[in-house]
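Engineer: Generate coordinates for the sequence data below:
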Amino acid sequence: MKAKIVYASMTGNDEDMAEMLEEDLQDYGFEVDSSDVSFTDATDYLDADLCIMITYTYGEGKMTDETADFYAQLKELDLNGKYFAVMGSGDKTYGEHFCENVFDFEKAFKQCGATEIVPAVTIENAPDDDDIDQIDTAAEEMNDKLNA
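Structural biologist: Now for the predicted structure:
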């Protein structure tokens, strides 16, 4: 089972999440490829069974240029028959915009025909122990559903 993790990270929080998830999935036997959104083309998802996006939300929901470009590419893909998961970080001081980009990507994957494998994982700022447990649990659920 091939998994492609694409992450966008300004402070390192989402890169940390990507590394944790990659390690978890590898422990379950997934073949995992991870890359920064700045150096990735959305068509890389076409070679994966499981497409994962980990992104942050900047301020009041604005995507950075590289994330917006990737998002636009993603929306052009046909991902029928693929599974997806989204995760990301945000700051709750932005209220209704907390992790907004995570949910933007969730909608885009659904529009592309992919099937959501686990609910979106959202964390505030850097992952703490509870957040790490959420990531571990999501990886376990992905394994249970795809490698059963």
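Engineer: From here on, just use CA atoms for contacts and neighbour counts.
Structural biologist: OK.
Engineer: From the centroid of this protein, which residue is nearest?
Structural biologist: Closest residue to the average C-alpha location of the chain: Met53 at 2.2 Å, with C-alpha atoms, centre = their mean.
Engineer: is it true that that residue lies in a strand?
Structural biologist: Yes. Under DSSP: H, G, I helix; E, B strand; the rest coil, Met53 falls within a strand.
Engineer: this one as well, want them side by side:
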Amino acid sequence: MKKAVIYASTTGNTEAMANAVAEGVKSCGAELLMSTASDANVSDVLACDVIILGSPAMGDEVLEDSMEEFYTNLEGGLSGKKVAVFGSYDWGDGQWLRTWVERLSASGATVVNGEGLKVQLAPDEAALAECKSLGETA
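Structural biologist: Now for the predicted structure:
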């Protein structure tokens, strides 16, 4: 099994989450493709069995710009794919993740982690454990 972990991060919080997700992917024996959204290749990501995407909430609870651009290019190929989402935020209630899950569902993807995994500001040890678990189980 091959899992992609693609993320954007502005302060390092979502990157810390992505690293913990990647640790979980490796610990379950899956092959890992990991990249930032700005460097990711859409074809390589779509070739994976599971796609795990991470983005911080920006502005009025929207995806970070490089993730929005990458996701827009990826969206048309997601039908039938297993996808999970995660990210960090400062204020708000997680609307950016709920909106992302709605977009994923509309594209035909199967979202494997409900409304997504969100962490306010920097992830603590419990949040990092959740991230690792996401990498193992997604």
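Engineer: TM-score of the superposed pair?
Structural biologist: Overlay of the two chains. TM-score (TM-score structural alignment, normalised by the length of structure 2): 0.87; 137 aligned residues with a C-alpha RMSD of 1.8 Å.
Engineer: re the thing from before, do you know how far the residue nearest to the centre of structure 1 is from Leu77 of structure 1?
Structural biologist: To Leu77 of structure 1, Met53 of structure 1 is 15 Å away according to C-alpha to C-alpha, to the nearest Å.
Engineer: Next: Leu21 of structure 1.
Structural biologist: 24 Å.
Engineer: Counting neighbours around each, name which of those two comes out higher.
Structural biologist: Leu21 (24 against 18; other C-alpha atoms under 10 Å).
Engineer: what do we get in structure 2 for the more buried one?
Structural biologist: In structure 2, Leu21 of structure 1 lines up with Val21, judged by TM-score structural alignment.
Engineer: Could you say which helix or strand holds that match?
Structural biologist: Using DSSP states H and E, Val21 of structure 2 maps to helix 13-27.
Engineer: Count residues in the vicinity of Met10 of structure 1, would you?
Structural biologist: When neighbours are counted by other C-alpha under 10 Å, Met10 of structure 1 registers 12.
Engineer: Helix, strand or coil: sort out Phe70 of structure 2 for me.
Structural biologist: helix.
Engineer: Now it: closest residue in space, sequence neighbours ignored.
Structural biologist: In space, and not counting its chain neighbours, Phe70 of structure 2 is closest to Ala37: 5.9 Å by C-alpha to C-alpha, 6 or more residues apart in numbering.
Engineer: For the one you found, give its distance to Ala126 of structure 2.
Structural biologist: Where Ala126 of structure 2 is concerned, Ala37 of structure 2 sits at a distance of 25 Å (C-alpha to C-alpha).
Engineer: More neighbours: which of the two?
Structural biologist: Comparing Ala37 of structure 2 with Ala126 by other C-alpha under 10 Å, the one with more neighbours is Ala37, at 24 against 9.
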